[in-house]
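**Student:** Everything below, folded, please.
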Amino acid sequence: MMDGTGNVLGSQVVAALFGYVIGLQISVSSYRAGRTLASWCHLKANPHIFDAELRPPDNDRDKSLRFHHHLIARVIPSIVALVLFLLYLLGDVHWNILYYEKLWIACLVGPLGTLMRWKFSTLNGELESNNWQWFPIGTFASNVIASVISCLINAIFTDMNTAEDWSLTYDILAATRLGFAGSLSTVSSMVKEMVEISEKNPYHDKRAFIYSYGTLVTCCLLGLLVYSPMVRFV
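**Tutor:** Got it, this is the predicted structure:
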């Protein structure tokens, strides 16, 4: 859309940036609303946590329940993920639905993006400059790298015009974009960090603005630098 290649309306930089800004503001508003709603529900369901007089004494049964709840919270998502993976694999192998081939491959490469994202998060607050230690460089790097990977794959897709190209190679690239790059990038962490930065600093502070819009502009520019030359000149 920003490059304009293959688009009837041509390059639409302003419209694309406007859409990104609107999407970012909706994400921030949704995060704040969800956080407030979760606090209300938590207070309603657990009044004893906020009122010492209502707090029951701990006993072995409560500790056992907490352990089982913790175990269930870990086991159930794992079972659901495994079932979905097997269904996607079955849909590809048994019913020959090519769409599911992309999905089960994405399930395999997705954890790699998640682990890389987690590793990058350890870099947050590690910038040597005291003036920039507030900057979540790990999250920033994750989103930028994921955007570049997605743009690179999209550029490769523009040259895949033959029937042979729409095969396993296409599905692997599409799964990498969906699974690896999708898991590496993170809107939720970015929005959470934006809200925390804005709430920890004075109202007129520009740090949250620099982080949020700096991420958007950097991802767009680097994405165009990768995508446009490959589409126009290669």
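
**Student:** C-alpha only now, for contacts and for neighbours.
**Tutor:** Fine.

**Student:** Which elements pack onto the helix or strand hosting Pro229?
**Tutor:** Per DSSP states H and E, Pro229 falls inside helix 207-232. Helix 207-232 sits against helix 137-158, helix 187-200, with contacts defined as 3 or more CA pairs under 8 Å, 6 or more residues apart in numbering; DSSP states H and E.

**Student:** And this one, please, so the two structures can be compared:
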Amino acid sequence: MVDMERMNSDGGSSIRRRSLSLSSHRSHHTDNDVDCESASEAGDIGDRALPSRRFSESNSFHSENGSTVITNSSVRPLPQELSSTPPLSTDATVGSHDSKLEPPKDLPQLLDYVSCMAHLAVFGILGVLTRYLLQKLFGPGVANVTSNHTILYLDLPSNMIGSFLMGWFGVEFKKDISHVSEHLAIGITTGYLGSLTTFSGWNQKMLELSASGHWVISALGFLIGLSLVAVSIAFGVETAKGFRWLLNRLNLTSPENGISKINYKVNSYHCQMTAMVIFLVILGILWGVSGALVKAKFKHGGSAAELWFACMVGPIGVWIRWFLARLNGRGLGKKGLFQWIPFGTLIANVSAACVMAALSTIKNAVNTRDCDTVVAGIQFGVMGCLSTVSTFAAEFNAMRKTNEPWRAYVYAAITICVSFSLGILIYCIPYWTKGFEIDT
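**Tutor:** I've put the predicted structure just below:
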């Protein structure tokens, strides 16, 4: 009898040890999956970040035997040995039958979309203007640091500055900004910084160098450009952490969550409606001024006409990239294969690079002033805003800090190699066969 009890005890202990080991193993893999998913969502998650959509997707309500049950679609299933245990009391889960979890009183989902798109458009236009100013400032006309014919391409300063600022406002202080307004955080990161930086312009300059036979300079342009962008966002994150340390020393942040003690929040219906109206008015003014300047300067062509046309059409690229960002962290198929790859950002950058190359081919083939103005405006506006380096840099930086940092370099290699390879088919081959001249 004692032997039987000892065997049962030993067997039970063995089962418990095996169960704990299995649970620990599964937990380890779950943590890795969550870690990889978070890295692929480090830059942007599109409309999944909106309060109204996030609440409706993450929570569902139903009644079982008169009790309110809350389920979260983002919660992973429990291991089988844990899910078979008796359920907790609904009183312990909910707290009270009378307690109700109600969604925050925000704007309706349609108006929430309109407000967010207005924020994206306004900040996107500001990003286009800033990118143009940085090109002129560091280009041959003023500082003479960047050029179309060297490794230091024209968009390198904007890509570096945008990545540095992404370290501040898209990594370290994004939670603080979201605490005030989700739309403001989306506007600054996805709208302004995403439009300030451009991957398609970078890829196109390397294609043009390759088409001219400067293959070594083109390869070095990608390597040096990626290195400088990675250093820029890392430096941005470190300096932002230093600034947060200073805020902590000055007692300007909350000790509970480290968020700044700014009490103002755009979380009421009235505040959100006011913000939406203000940004719609600003957008109308920016579009009106841009349209008037395009009409005045279009017949003469030149960079001014291209810039203002780019400001008119740039928001289209921002909106498309924002909607594509919902694919980040989702993976492929029902099983979510390759969940660590941010497919939304990847598709945006590769597609923008391909369309940029196709438009350059059309521009070389038609070669008229009006066509040059329209094509250059679409390239600088739509394609420049559709592709992004700052979001790409945020994802790259987050992947490097996971348990599998090699994924960051694989992701960067896929983005660059696919874009460049397709660009050769679309731009370089017609350039070689038709004998086009590169417009400088």
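
**Student:** on that earlier part again, turn the helices and strands packed on helix 207-232 of structure 1 into CSV, columns for distance to Thr114 of structure 1 and mean neighbour count.
**Tutor:** Below are these laid out as CSV (distance: least, CA to CA, whole Å; neighbours: other CA atoms under 10 Å):
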stretch, distance to Thr114 of structure 1, mean neighbour count
helix 137-158, 10, 20
helix 187-200, 13, 16
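
**Student:** Of all those helices, which one comes closest to Ile22 of structure 1?
**Tutor:** When these are compared by CA to CA, helix 187-200 sits nearest Ile22 of structure 1, at 13.2 Å.

**Student:** against structure 2, where does that closest one fall?
**Tutor:** Aligned by TM-score structural alignment, helix 187-200 of structure 1 falls on residues 389-402 of structure 2.

**Student:** Kindly report the same for stretch 137-153 of structure 1.
**Tutor:** Under TM-score structural alignment, the match for stretch 137-153 of structure 1 is residues 343-359.

**Student:** Just give me the mean distance for the matching stretch relative to structure 1.
**Tutor:** Compared with structure 1 after fitting, stretch 343-359 of structure 2 deviates on average by 0.7 Å (mean CA distance after the TM-score superposition for structure 1).

**Student:** Check stretch 232-239 of structure 2 too.
**Tutor:** Mean for stretch 232-239 of structure 2 is 1.0 Å (mean CA distance after the TM-score superposition for structure 1).

**Student:** What span of structure 1 is that stretch aligned with?
**Tutor:** Using TM-score structural alignment, the match for stretch 232-239 of structure 2 in structure 1 runs over residues 30-37.

**Student:** Would you pull up how far the matching stretch lies from the middle of the chain?
**Tutor:** Averaging C-alpha positions (CA atoms, centre = their mean, to the nearest Å) puts stretch 30-37 of structure 1 18 Å from its chain's average.

**Student:** Please list the residues outside it that contact it.
**Tutor:** Outside stretch 30-37 of structure 1, the residues within contact range by CA atoms under 8 Å, 6 or more residues apart in numbering are 191-192.

**Student:** how about it: buried residues?
**Tutor:** Buried positions in stretch 30-37 of structure 1, judged by neighbour count with 16 or more other CA atoms under 10 Å: Tyr31.

**Student:** Next: stretch 202-216 of structure 2.
**Tutor:** 202-211.

**Student:** Include distance to Met383 of structure 2 and secondary structure when you put these into a markdown table, please.
**Tutor:** Putting those into a markdown table (distance: CA to CA, whole Å; DSSP: H, G, I helix; E, B strand; the rest coil) gives the following:
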| residue | distance to Met383 of structure 2 | secondary structure |
| --- | --- | --- |
| Trp202 | 11 | helix |
| Asn203 | 11 | helix |
| Gln204 | 11 | helix |
| Lys205 | 14 | helix |
| Met206 | 16 | helix |
| Leu207 | 16 | helix |
| Glu208 | 17 | helix |
| Leu209 | 19 | helix |
| Ser210 | 21 | helix |
| Ala211 | 21 | helix |
